[in-house]
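Chemist: Provided below for reference: sequence and predicted model.
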Amino acid sequence: MRWLPPESRSRHAIRDHIEANLDPVEDHQEITFLSTCYDFPWDTQRALELALVRVFGIAKSSPLLVRTGEFLERTQKRYDDTVLILSEMLENGYDSERGRAALRRMNQQHRRYTIPNDEYLYTLSTFVFEPVRWNERFGWRPLTGKEKLATYHYWKQVGALMNIRDIPPSYEAFERFNVDFEAEHMRFSEDNRRLAVATRDLMLSWVLPGALRPLGARVVHALFDDRLLDALGLPRPSPALRRLVEGALRARGPVLRAMPRRREPRLLTRKKTRTYPDGYRVEDLGAQ
């Protein structure tokens, strides 16, 4: 399944098409695909990486994540598997052949462990709200109300297909759940720190030589709020560094607004990955 964008090369063509022609409930898959893969591919990927790190800040969840060994011993593979499974559903549709295969694979992985429903709910909520919050901080244009609501309905349906129970019945209620859950459960443990450091160092290894990674770590920390940093046992950056990093990301906005819109979708399922340079089968993703 591929949803086609409007013909216009206007930088706001995707937004205008969504606002004029699509419904956030009935067309949530199409809206989420167009918004993510055309207007905000880089931003959404960074926001979902931040969502992953936020999950590491939940002390009651992190012991299981450490015990599986996936995030500490096979960090690159675990990252690639997660990205590809989620991307198969988003880019092809969760009701397509490949989307259903990815969903089956994800459910097979989760059935290996006993995971409380509220932890599933919290992780699902980060997929909705971290891209929204990233956009509020750094987006080249604001997400529209339709885009936000479509994201909620997209992940609500994915959650239902994962048999997650008691998904809050509205965008606002799910956001309250997200905020309240963090207030109750985001606190420090050594497991949190180990998971966060392993994932942070993996991401820095993609772009920096070893000698520059300590500086890179400080830059990454500047993107985290103080509650998350404390829960992960990571040092708080100086206010000056935080202003510098956030200012640099906001400076992308005017540049991107001046450019014509992306003509082809950025599809992560079509990119080579470090774990699968020669391609992959959906059935082989995840722990074997």
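Modeler: Right, received. Where do you want to start?
Chemist: all contacts plus neighbour counts: C-alpha atoms, from now on.
Modeler: OK.
Chemist: Show me the residue sitting in the middle of this protein in space.
Modeler: By Cα atoms, centre = their mean, the chain has its centre lying nearest to L48, at 1.6 Å.
Chemist: For the helix or strand encompassing that one, buried residues please.
Modeler: Element membership of L48, judged by DSSP states H and E, is helix 41-56. For helix 41-56, the neighbour count (16 or more other Cα atoms under 10 Å) marks 41, 43-44, 47-56 as buried.
Chemist: For Q157, see how far away D201 is.
Modeler: Distance, D201 to Q157, using Cα to Cα, to the nearest Å: 33 Å.
Chemist: With L229 instead?
Modeler: 31 Å.
Chemist: What of F40?
Modeler: Distance check for F40 against Q157: by Cα to Cα, it reads 21 Å.
Chemist: Compare these two (neighbour count), which wins?
Modeler: Neighbours per residue (other Cα atoms under 10 Å) separate F40 from Q157, with F40 holding more: 20 against 16.
Chemist: Report the buried residues of stretch 179-197.
Modeler: 181-182, 186-189, 191-197.
Chemist: ok, back up a step: any idea how far the helix holding L48 is from the middle of the chain?
Modeler: Put simply, helix 41-56 sits 4 Å off its chain's centre (Cα atoms, centre = their mean, to the nearest Å).
Chemist: Put this next to the previous one:
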Amino acid sequence: MLLEVLMFEAGLQQSLLIGSAFLIVAYLIVVRYNRYKLLNEMIRKYPDPNIVLKNHDIAMEIYSNIFRKEFPLFARSSLEFALFKPFATPSVSKLLVSTREFLDHCSRRAEDTELILSEIIDPYPRIQNELRNNPNISGKEITKQYERREASIKRLNELHGKYPISNEDYLYTLVLFVAEPIRWINSWEWRKLDIREVNAIFRVWHEIGTKMNIKEIPDTLDEWYEIQKAYENTSVTYHPANWRCADPTIKHLGQRLPKFMLPVLYKILPCLLEDSECKAFGIDTASTVMNFIFNSLITVRALFIRYLCLPRNMYDLRTPFYPNKEGKYVPHYFVYKPAIYTEGYRIEELGPEKFMPKCPFSAALKEGKH
């Protein structure tokens, strides 16, 4: 009797082990299939990679998949870094120090920038998310999403028009909004970008740059890289103002992490920079040990996502489809601390308070009109 019980338990354990192994293998197969499903569908749907460069709608579809589904964390981080790297240029850092906006209101400026850029690039994924919940949304509501995009570009141009920023600095920053996501994703994400995805990033930001009235924008990605290299060779140089802009930004970004991790962030920073940029900030270049630790952690993360994580079904968005009762848009979640727009925001009011739109009634009173 005892022998039979032991044999039964042994058989049960063996069955459980076999069943568990089967479930694990099945899960890995499901993850592998779904992880690459979006990529494979895109390649089948658009066999000619150059069509992305010619068609705005296709570019926005692919761009949205990259930034809001496939790689949302590093896509956002790369754009933050695209805004950070120009601080290594004295012409940029000295201007920012003179305005004191990044020194005194770093969190507010970062949130304004994040939301303006999100409003510009998110109409397509906002519409797609809403269609999943409400297939009968009106054409008027869809049109409104694209009107928000144009209003955001207009607001961005208004704010930039308040400062004496050179076209060279504008063009370099625009290049970074293409070069940095490509670099981050190809270097550290769970897979590299397909040529269609590279073309989509290029097409989207080329169009945005044109609407921002940036001049002399080249029409090929290779020329953009040439501009980046030439600019960094001549304009990225040491100045005390560089670090005065960089330091509060690093502290701001570190608010997402536990406090004890902030010193680690300072150690990791040189791993993300070129040696010339480290010198421009007046910081040490990354040690061999820190580079090894950083790359090891990033590799583990990439492998974990590739083999063990199912992909997103919905786009990861902060900007909502509808405004609240006051006509403001309340972000779905907050990235930075302290949370700035808990009561919502209006696109035309994003930016420094001194550049807030004036109330027509108040302006009339100041001019002595009634």
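Modeler: Received, thanks. On a predicted model such as this, the values are computed, not experimentally measured, just so you know.
Chemist: Matching the residue nearest to the centre of structure 1 against structure 2, which residue comes up?
Modeler: Alignment note: L48 of structure 1 maps to L79 in structure 2; criterion TM-score structural alignment.
Chemist: Give the closest residue to its match in space, chain neighbours not counted.
Modeler: If the residues on either side of it in the chain are set aside, L79 of structure 2 comes closest to F177, at 6.0 Å by Cα to Cα, 6 or more residues apart in numbering.
Chemist: So that neighbour sits against H206, correct?
Modeler: No: taking contacts as Cα atoms under 8 Å, F177 of structure 2 lies outside contact range of H206: 9.9 Å.
Chemist: tell me, stretch 222-236 of structure 1 lands on which residues of structure 2?
Modeler: Against structure 2, stretch 222-236 of structure 1 falls on residues 271-285 (TM-score structural alignment).
Chemist: cool, and stretch 100-113 of structure 1?
Modeler: Using TM-score structural alignment, stretch 100-113 of structure 1 lines up with residues 150-163 of structure 2.
Chemist: how about the matching stretch: buried residues?
Modeler: Going by neighbour count (16+ other Cα under 10 Å), the buried part of stretch 150-163 of structure 2 is A151, S152, I153, R155, L156.
Chemist: got the contact list for it?
Modeler: Outside stretch 150-163 of structure 2, the residues that touch it by Cα atoms under 8 Å, 6 or more residues apart in numbering are I116, L117, E119, I120, I208, K211, M212, I347, E348, L350, G351, F355.
Chemist: hmm, which two among the residues you listed are most spread apart?
Modeler: I208 and F355 (22.2 Å; Cα to Cα).
Chemist: What segments of structure 1 are strands?
Modeler: Taking DSSP state E as the criterion, structure 1 contains no strands.
Chemist: where's G99 of structure 1 relative to A20 of structure 1, distance?
Modeler: Note on G99 of structure 1: its distance to A20 of structure 1, by Cα to Cα, is 27 Å.
Chemist: So the two - more neighbours on which side?
Modeler: Neighbours per residue (other Cα under 10 Å) separate G99 of structure 1 from A20, with G99 holding more: 22 against 8.
Chemist: dump the residue contacts of the closest residue to the more buried one other than its chain neighbours.
Modeler: Closest residue to G99 of structure 1 apart from its sequence neighbours, by Cα to Cα, 6+ apart: M89 at 4.2 Å. Residues in contact with M89 of structure 1, defined by Cα under 8 Å, 6+ apart, are D95, S96, R98, G99, R100, A102, L103.
Chemist: coming back round to it: looking at F177 and H206 of structure 2, which one has more neighbours?
Modeler: H206 (23 against 20).
Chemist: Let me see the contact set for the residue opposite R193 of structure 1 in structure 2 once aligned.
Modeler: When structure 2 is aligned by TM-score structural alignment, the residue opposite R193 of structure 1 is W243. Contacts here follow Cα under 8 Å, 6+ apart; on that basis W243 of structure 2 touches F87, A88, F281, G282.
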